[in-house]
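Novice: Sharing a sequence plus its predicted fold:
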Amino acid sequence: MNIHVEPVTIAMATPFRISRGSRTECHVVRVTIEQSGVSAQGECTPYPRYGESVESVITTISQAAHELKGLFNKGETNLVSLREKLQAILPAGAARNAIDCAMWNLQAKLRGKQHSQDLFELPTSIVTAMTVSINTPEAMANQTRNYIEQGAKLLKVKLDGEQVIERVRAVREAAGDAMIVLDANEAWQDLDLEATFAALAPLNITMIEQPLPSNNDSKLKDIPHPIPLCADESCHTRQQLHKLVGKYEMVNIKLDKTGGLTEALLLAEEAKRLKFALMSGCMLGTSLAMRAALPIAVQSKVVDLDGPVLLGQDVEPALVYREGEIIL
């Protein structure tokens, strides 16, 4: 078994802005695993919000690769068993995600399939959100109209703590009957949340994602919210779920948070047992990363896997995005 890791920088198609700032490039890390003449890849996106950088993730992956190769050389050649051991070797996060997804991909290829998604039953298409970046209300409405003209059925609107109602109203007027979810990225701590939620309620919003910082979201239990709330930064693995009961109605499962598909599948199972609805989300990344998340997407009420659409280039074979859907 050989494990190789490399950084990749990809230009954004247009500048991408969320509450934490604007980006013109996407920095990902790719892992390639070779076994028995078969090569497979996994991809992760290090996230500074979680204390990750490209350099730290590469270092972590290199250390784990050494340990995994040692286990393989000692006779531990079963990929499922190695993947289980990986969960103990590394904590949840981007580094484990890249290795875990490469292992899933390798497992599929050793079984004569092309992608890890082929190990699961999937539909022929999945509706995915198209992301509206933070801008003036007019610019956000224009971007929304462009998406609607392309057939978008679901919009994810990025917001900070400014002009929230004005921006959302502009998007709703441009969106027609399309479903809208809002993503505050923890930026609403200075808002009157009860008043904000009440003002948004008539705008037919499906869900609001992470309005408060993860270390200060306990007050959500005491604030009426007619629109369901979704935990993103507050939910990484199964261990956080019990703390989310009563604060959120949905959890956003991202492989870069769970540390790969292995934990994501377990998180989805436990979240459904606790009556949380599921959202399948992503960091910025290519089709390689989005494919790995499809087994979660197929279980989710809201899917946000449009990462490649926001990039200037993609991997081959690329996922096909058409009229607001991922065509499988």
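Specialist: Now that the structure is in, tell me what you want to look at.
Novice: For the rest of this, base every contact and every neighbour count on C-alpha atoms.
Specialist: Will do.
Novice: Looking at the chain, which strand is longest?
Specialist: Taking DSSP state E as the criterion, the chain has its longest strand at strand 2-18.
Novice: ok, and what's touching that strand?
Specialist: 22-35, 54, 58, 61-62, 65, 69, 133-135, 158-160, 185, 310-313 (Cα atoms under 8 Å, 6 or more residues apart in numbering).
Novice: Show me what the following helix or strand past it packs onto, helices and strands only.
Specialist: Later in the chain than strand 2-18, the nearest helix or strand by DSSP states H and E is strand 21-35. Secondary-structure packing of strand 21-35 (3 or more Cα pairs under 8 Å, 6 or more residues apart in numbering; DSSP states H and E): strand 2-18, strand 38-44, helix 54-73, helix 94-110.
Novice: between those, which gets nearest to residue 195?
Specialist: strand 2-18 (22.6 Å; Cα to Cα).
Novice: tell me the strands in the stretch 151-300 of the chain, going along the chain?
Specialist: Assigned by DSSP state E, counting those that start in this stretch, the strands in the stretch 151-300 of the chain fall at 154-158, 179-183, 207-209, 229-231, 250-253, 277-280.
Novice: will you turn the ones you listed into a markdown table that also has mean neighbour count?
Specialist: Output for the strands of the stretch 151-300 of the chain, formatted as a markdown table (neighbours: other Cα atoms under 10 Å):
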| stretch | mean neighbour count |
| --- | --- |
| strand 154-158 | 24 |
| strand 179-183 | 22 |
| strand 207-209 | 23 |
| strand 229-231 | 25 |
| strand 250-253 | 28 |
| strand 277-280 | 24 |
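Novice: okay, now the one to match up with it:
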Amino acid sequence: MPRTLEARHDRFALHTPFRIARGAKTAANVVTVTIAQDGHVGRGEGVPYPRYGESVASALDEIAHVRDAIEGGADREELLGLLQPGAGRNAIDCALWDLEAKRSGRAVATMIDGPDLTSMASALTVVIDTPAEMARAAALIATAPLIKVKVDHADPAAQLRAVRAVAHNATMIVDPNESWDRTLLEAMQPLLVELRVALLEQPVPASVDAWLADFSPAVPICADESVHTADDLDRVAARYQCVNVKLDKAGGLTAALALAHGARARGLGVMTGCMVSSSLSIAPALHVAMLSDFVDLDGPLWLAEDRVGGVTDVGGILSPPPPGFWGTP
């Protein structure tokens, strides 16, 4: 039977504003793709990101552009040549993985010769606010094993001290979202060590990060905005010690796995991240997370209401969705 592809815009309200250095959001706007064939339906989700010049409209246009090819039988490898990396390609790629799992009766973990999904520590995020408010937010998750702290350039020292004062034992990731410059990054090095920060994520703008090749950081620096696909790795490996793999940046699970394996081959650490999204974005990312040193997949935890049957999190331990949600027969 022929395939049919449908794509739509879904909006998920957040229960709390998600504030980072470049702004705040109160809803997750996603693109949902369904591909049906032989009575089976595969689903995928992409989150268009304005930082990369994307919108819901542009992602839907991209998907419409390749609809005939996908409905005609184009597979995941062919998709890599049909669309550029981004949210639109991610949604289609993940829907194709899910469809194959449903039609073949084989889980995605089996298809990629990867480990079965298990519960894992995943970062809980403290977003930007006053130091006092950030301390209050951190106190609510202080027993979590891994906390990610969003900061900006205004007073990151006070923000970080406030969080560490209440979250004494958590492993800490710090994410300035490109808001620092060289002077601030250099000045923050002793404090990052003092506060036992395990990873510093994309402190400076991706467009001006070349000088990091000659910088010796006190704690490892992870590329986020600076790395999208495996094609970026040779450049990034000279500047960073770790890469943040996100399916929306890579343009799907297919390309994300290639990025993760390529990073490992170059001796880089691997982090799996996400946009603020529903569990439909997180389920495929879990397969990359199983290969990662750090996992940051709390996007659905910010939603007022997630998709039914999604991931669950208890105290910073993230558990996969039940069979049938995504990527399993």
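Specialist: Structure received. As the structure is a computational prediction, the values presented were derived from the model and not from experiment.
Novice: if we can go back for a sec, who wins for proximity to residue 142 of structure 1 among the strands of the stretch 151-300 of structure 1?
Specialist: Closest among the strands of the stretch 151-300 of structure 1, once you apply Cα to Cα, is strand 154-158, at 12.8 Å.
Novice: Mean deviation, that closest one versus structure 2?
Specialist: Compared with structure 2 after fitting, strand 154-158 of structure 1 has a mean deviation of 0.5 Å; criterion: mean Cα distance after the TM-score superposition for structure 1.
Novice: what's that strand aligned against in structure 2?
Specialist: Per TM-score structural alignment, the counterpart of strand 154-158 of structure 1 in structure 2 is residues 146-150.
Novice: end-to-end on stretch 86-101 of structure 1?
Specialist: From the first residue to the last, stretch 86-101 of structure 1 extends over 11 Å; the measure is Cα to Cα, to the nearest Å.
Novice: just to revisit the earlier point, now that we have the helices and strands packed on strand 21-35 of structure 1, can you turn them into TSV and tack on distance to residue 178 of structure 1?
Specialist: Shown next, in TSV, are those (distance: least, Cα to Cα, whole Å):
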stretch	distance to residue 178 of structure 1
strand 2-18	21
strand 38-44	30
helix 54-73	36
helix 94-110	32
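Novice: Residue 149 of structure 1: which of these is closest?
Specialist: So among those, strand 2-18 is nearest, using Cα to Cα, at 18.5 Å.
Novice: what's the average distance of that closest one to structure 2?
Specialist: Strand 2-18 of structure 1 sits 0.5 Å off on average (mean Cα distance after the TM-score superposition for structure 1).
Novice: what about residue 47 of structure 2, neighbour count?
Specialist: As a burial measure, residue 47 of structure 2 scores 30 neighbours (other Cα atoms under 10 Å).
Novice: ok, it to residue 154 of structure 2 distance?
Specialist: Separation of residue 47 of structure 2 from residue 154 of structure 2 (Cα to Cα) stands at 28 Å.
Novice: before we move on, back to that, list buried residues within the contacts of strand 2-18 of structure 1.
Specialist: 25-34, 54, 58, 61-62, 65, 69, 133-135, 158-160, 185, 310-311 (16 or more other Cα atoms under 10 Å).
Novice: tell me, what residue is most central in structure 2?
Specialist: Nearest to the geometric centre of structure 2 sits residue 274, at 1.8 Å (Cα atoms, centre = their mean).
Novice: Which position in structure 1 pairs with it?
Specialist: By TM-score structural alignment, residue 274 of structure 2 lines up with residue 282.
Novice: didn't its match look like it was pressed against residue 290?
Specialist: Yes: the criterion here is Cα atoms under 8 Å, and residue 282 of structure 1 meets it with residue 290 at 7.3 Å.
Novice: about what we covered before: just tell me the aligned range of the longest strand of structure 1 in structure 2.
Specialist: Using TM-score structural alignment, strand 2-18 of structure 1 pairs with 4-20 in structure 2.
Novice: Please name whichever of the strands of the stretch 151-300 of structure 1 is nearest to residue 244 of structure 1.
Specialist: It's strand 229-231; of the strands of the stretch 151-300 of structure 1, that one is closest to residue 244 of structure 1 (Cα to Cα) at 7.7 Å.
Novice: How far does the closest one sit from its chain's centre?
Specialist: 14 Å (Cα atoms, centre = their mean, to the nearest Å).
Novice: so it matches what in structure 2?
Specialist: Under TM-score structural alignment, the match for strand 229-231 of structure 1 is residues 221-223.
Novice: still on that earlier bit, buried residues in the match of strand 2-18 of structure 1?
Specialist: Result for stretch 4-20 of structure 2 [16+ other Cα under 10 Å]: buried residues 4, 5, 7, 9, 12, 13, 14, 17, 18, 19, 20.
Novice: gap between that stretch and the chain center?
Specialist: Relative to the chain's own centre, stretch 4-20 of structure 2 is displaced by 15 Å; criterion: Cα atoms, centre = their mean.
Novice: any idea how far the closest residue to residue 116 of structure 1 other than its chain neighbours is from residue 40 of structure 1?
Specialist: Closest residue in space to residue 116 of structure 1, ignoring its immediate chain neighbours: residue 105 at 4.6 Å, by Cα to Cα, 6 or more residues apart in numbering. The gap separating residue 105 of structure 1 from residue 40 of structure 1 is 6 Å, by Cα to Cα.
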